[in-house]
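[1] could you work out the structure for the sequence below:
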Amino acid sequence: MTTSRSSISDTDDRQTQTPEGKDTAAPTAAILAIACVAQFMVVLDVSIVNVALPSIRSGLGFTPADLQWVVNAYTVPFAGFLLAGGRLADLRGRRQAFLIGITLFTLASLLGGLASNPETLIAARAVQGLAAAVVAPATLTLLATTFVDPAARARAFSVWGAVAGAGGAIGALAGGVLTEWLSWRWILLVNVPIGVVLVAAAVKFVTDLPALRRPRNVDLPGALSVTVGTAALVYAIIGTEQYGWTSARTVITAAVAVVALIFFVIDQVRLSPEPLLSFSLFRVRPVWVANVLVFASGAALFGMFYFLTLYLQGVLGYSPIRAGLAYLPLAIALALTARFGARLVEPIGLRVLLTTGLVLTAAGLGLLGLLSDTSTYALGVLGPTILVGVGQGLVMTCATLAGTSGLPPERAGVASGLINATRQLGGALGLAVLATVSTNRIAHTSGGAAHAQAAGYSAALAVGAAIAAVAALFALLAPGRR
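    Prediction:
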């Protein structure tokens, strides 16, 4: 085994090749910074709009029913196109895929920030989601193909996991600050200068790898069927809160999803000469275990941010900025654990770390499930959110390592897209289920609005704890120290 360097920030000057065949030194510190900043921006845009929704509604004249699409127009294409987005890095090369995604994301952010009507904003958010589906797996591909030494790769993924994990928590704070101090438009416009810097940095530092076998053709039927099927499934589940599980809209949309996904499987197994997804990936135990764990973690974590934000503002009466500040201890705990937890992978092993992380997550969510309208932040929220932060810091880093390690570079893109898609799907599907639980509990609870809301939110958080606890059992199947 080769001896890794003491710090990722050291330049390892690996020689890669540009498409023209010229050798170029690719400093690993620059690659790591580019990947982390891009992933942070993508994750941030999932949560940054939440606290700005009232201002967006009054500013552009959204109806209450349509306002949800400011969020869903981003998350549905994001989840639906992630697998195809991961394949793009394999087809076009990591450099070109990254540049396409970041450029499109930046332009869509500019369009959304300048939007003068609801339709333009929703369209811009949808394009953002498509671009994010390219950027997210591209960042993992950059890391997986740049850091080949196991110890160095573990440290790189720990930094990436810390940044990605903190993005969700910091999004609430950033959205509150930008909305109250500037305008809701800046939650989108802030991406423009960041995107320009990322494009310039990628042009300078990101190169393509030589001698990788790439598929000759794009499996367009497979890409379309998995995207339509996944997006339709997310759309159906999201709509159940408003229309119900047995409505014609939900049943028809779910049927479209099932048909499209069945066709996707047939296409990958029988029809396509260049399959989008090789199902042999699922023969690798760490890969399928990792995807199960990130699906459950996405369901639990997305639900926690959603319902805890509603609790802080709706029950405790917090302002947007104060609610955002309430997540800082969680963000710090998650970032520190993800950053330094990777050092424990070699001596302790992924199995113990993943199991521990999910147990801590379940414990934190279980305590949040005890919240009531008389609870306080110091006694009811602070400690449990720190537990969730520590637990998810371990899970994000270790699950990503398990889901992408041991694969050849030419399969890194699709594996990265798969694990990201699984996380987003878990979040979307889990949130829909938890929202149904919350709505039913609120409807059947008497004793005042605040009391009923607190009961509904805590019930949803308790179900999230149960999901994390079940996932902890699956974590026992993860690889050990070997």
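[2] going forward, measure contacts between C-alpha atoms and count neighbours the same way
    Fine.
[3] and whichever strand or helix holds A432, what does it pack against?
    Following DSSP states H and E, one finds A432 within helix 412-443. On a contact count with 3 or more C-alpha pairs under 8 Å, 6 or more residues apart in numbering; DSSP states H and E, helix 412-443 meets helix 69-92, helix 118-146, helix 220-243, helix 285-310, helix 382-404, helix 449-474.
[4] I have a second one here; can you model it like the first so I can compare?
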Amino acid sequence: MKKTKWIILTIIIACQLIVVLDASIMVTAIPQIGRALQMSATSLTWVQNAYILPFGGFLLLGARAGDLLGRRRMLLIGIGLFSLASMLAGLSPTAEFLLVTRAFQGFSAALATPAALALLSASFVEAKERAKAIAMYSAVSAGGGSVGLLLGGFFTDFISWRVGMFINVPIGIALLFMVHRFIQQTGTRAGRFDLGGAIVSVFGMSALVYGFVQAADRGWGKPETWISFAAGIVLLAAFVLIESRAAEPIIPLRLFANRQRSGAYLGRFLMVGGNFSLFFFIPQFLQNVLGFSSLEAGLAFLPFTVAQFGMMYLIPGLVQRYGNRKVLMAGLLLAIIGTLWMSRIVTVQAQFFPQMFILLTIMGIGAGMVFQPLTVLGLTDVDPQDNGAASGLINVAHQSGSSLGLAVLISVFHVAVHTDQPSKMQFAHGVSNAILGSVLFITAALVATLLCFLPARQAFRTSALPEK
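    Got it, this is the predicted structure:
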């Protein structure tokens, strides 16, 4: 791989890393944020979802903007706004200000991320180079969350949770310089923005997430809970209608015509729905039940992180020998086994070593085997004019799965706990139930991929894109 390509790949991976980190870097700081800004346990979930929802909801608009205005330009705009939003979030004097700036961060990330992935697809066209680049990108996308836990814990214990936001500023400035220096200007073309579709999709997903949070906070029988669910369903149905009629939709529905692509999007949505929630619940269990500090809770995820990143180097060989399909299925099975076992040992008597250590390693290996095949399959047979939309849709599935999965499993947790001030035993019971819910999400991902991929007659090859 040429030196310039390595630099471009470094820029893309660094950009992806900071936006993925910010989905989890606040998790180990949640107890401190709650005390500093006087936020309740339920409202603290919005520290995550305020970032994830606009990130996922505006990704397709960001992808469209990259197609029309130029991907290099949108990458520069996205990184610049993300750096500004991060600085403001770090300065937050109130809970409301923090949530608004987190949403601003998410919107900015939605502009940068699809541009970065589309630039990767355009820069690496040779099969082996693209496979290697996608493997590295997928490892960062999947493993960045656990790195965020570690960094967030370190900053929280030794400096302040606010540093987790401030650190994005110098990184963003460095990335702006490197993008300007090493990435050439990309083409633009005439077209229209599907702003209505983007806004309806964001409000639809937000209404569903809000419904689950309301159910956890006030109960399933409250009218506002079901009104929120109904609004979410109606808005998402309206979104599909808008996309089917729009001259230039942010999601061309033809992307779902390929069964493998559809399975990859659905499988990613469900896998992340179960997997991301572990980053929220397990650190809370380690701190609130086992007495870990914020840093110790972040360090506890090192087995997961090391295993997941380690798979980055093994995946190309495994795919070459066994094919994407078998590697994907094996990874999902390992993730299910590790997560199910974890749900059984999360008690007040739990010991981190060796049980949780071993299981986090197994879960990390499983996750590390899943995301590269899903990324590859999500870009299968995409027409050049749809590269941006397909890249955005991969990330939409990732972020939407994160937000909805977390909202669902927080509701499961609160139903099991029945109180705002749970004892250690009650807290452990709630976390155990939530992790069991993660198992159901990942199992559903396995079923979805089986249904979409097993009937296919072709074998997946070592190339970055499966053959027809």
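[5] next, the buried residues of the helix holding A432 of the first structure.
    Residues of helix 412-443 of the first structure classed as buried: 412-439, 441-442 (neighbour count, 16 or more other C-alpha atoms under 10 Å).
[6] ok so, going back, need the helices and strands packed on helix 412-443 of the first structure in JSON lines (columns: distance to I262 of the first structure and mean neighbour count).
    Shown next, in JSON lines, are these (distance: least, C-alpha to C-alpha, whole Å; neighbours: other C-alpha atoms under 10 Å):
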{"stretch": "helix 69-92", "distance to I262 of the first structure": "15", "mean neighbour count": "26"}
{"stretch": "helix 118-146", "distance to I262 of the first structure": "22", "mean neighbour count": "26"}
{"stretch": "helix 220-243", "distance to I262 of the first structure": "9", "mean neighbour count": "21"}
{"stretch": "helix 285-310", "distance to I262 of the first structure": "19", "mean neighbour count": "24"}
{"stretch": "helix 382-404", "distance to I262 of the first structure": "24", "mean neighbour count": "26"}
{"stretch": "helix 449-474", "distance to I262 of the first structure": "26", "mean neighbour count": "23"}
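[7] average gap between the helix holding A432 of the first structure and the second structure?
    For helix 412-443 of the first structure, the mean deviation from the second structure after alignment is 1.9 Å (mean C-alpha distance after the TM-score superposition for the first structure).
[8] mind checking how far that helix is from the chain centre?
    Offset of helix 412-443 of the first structure from its chain centre (C-alpha atoms, centre = their mean, to the nearest Å): 10 Å.
[9] kindly report the same for stretch 45-56 of the second structure.
    10 Å.
[10] repeat for stretch 143-160 of the first structure
    19 Å.
[11] where in the second structure does that stretch fall?
    Across the second structure, the stretch matching stretch 143-160 of the first structure (TM-score structural alignment) is residues 120-137.
[12] return the set of buried residues in the matching stretch.
    Neighbour-count burial for stretch 120-137 of the second structure [16+ other C-alpha under 10 Å]: 120-121, 123-124, 129-137.
[13] residue in the first structure paired with I167 of the second structure?
    Match for I167 of the second structure (TM-score structural alignment): V190.
[14] wait, M312 of the second structure
    By TM-score structural alignment, M312 of the second structure lines up with A338.
[15] before we move on, what about L98 of the second structure?
    Per TM-score structural alignment, L98 of the second structure is aligned with L121.
[16] name the nearest residue to that match, ignoring sequence neighbours.
    Leaving aside its sequence neighbours, L121 of the first structure sits nearest to G112 (C-alpha to C-alpha, 6 or more residues apart in numbering; 4.9 Å).
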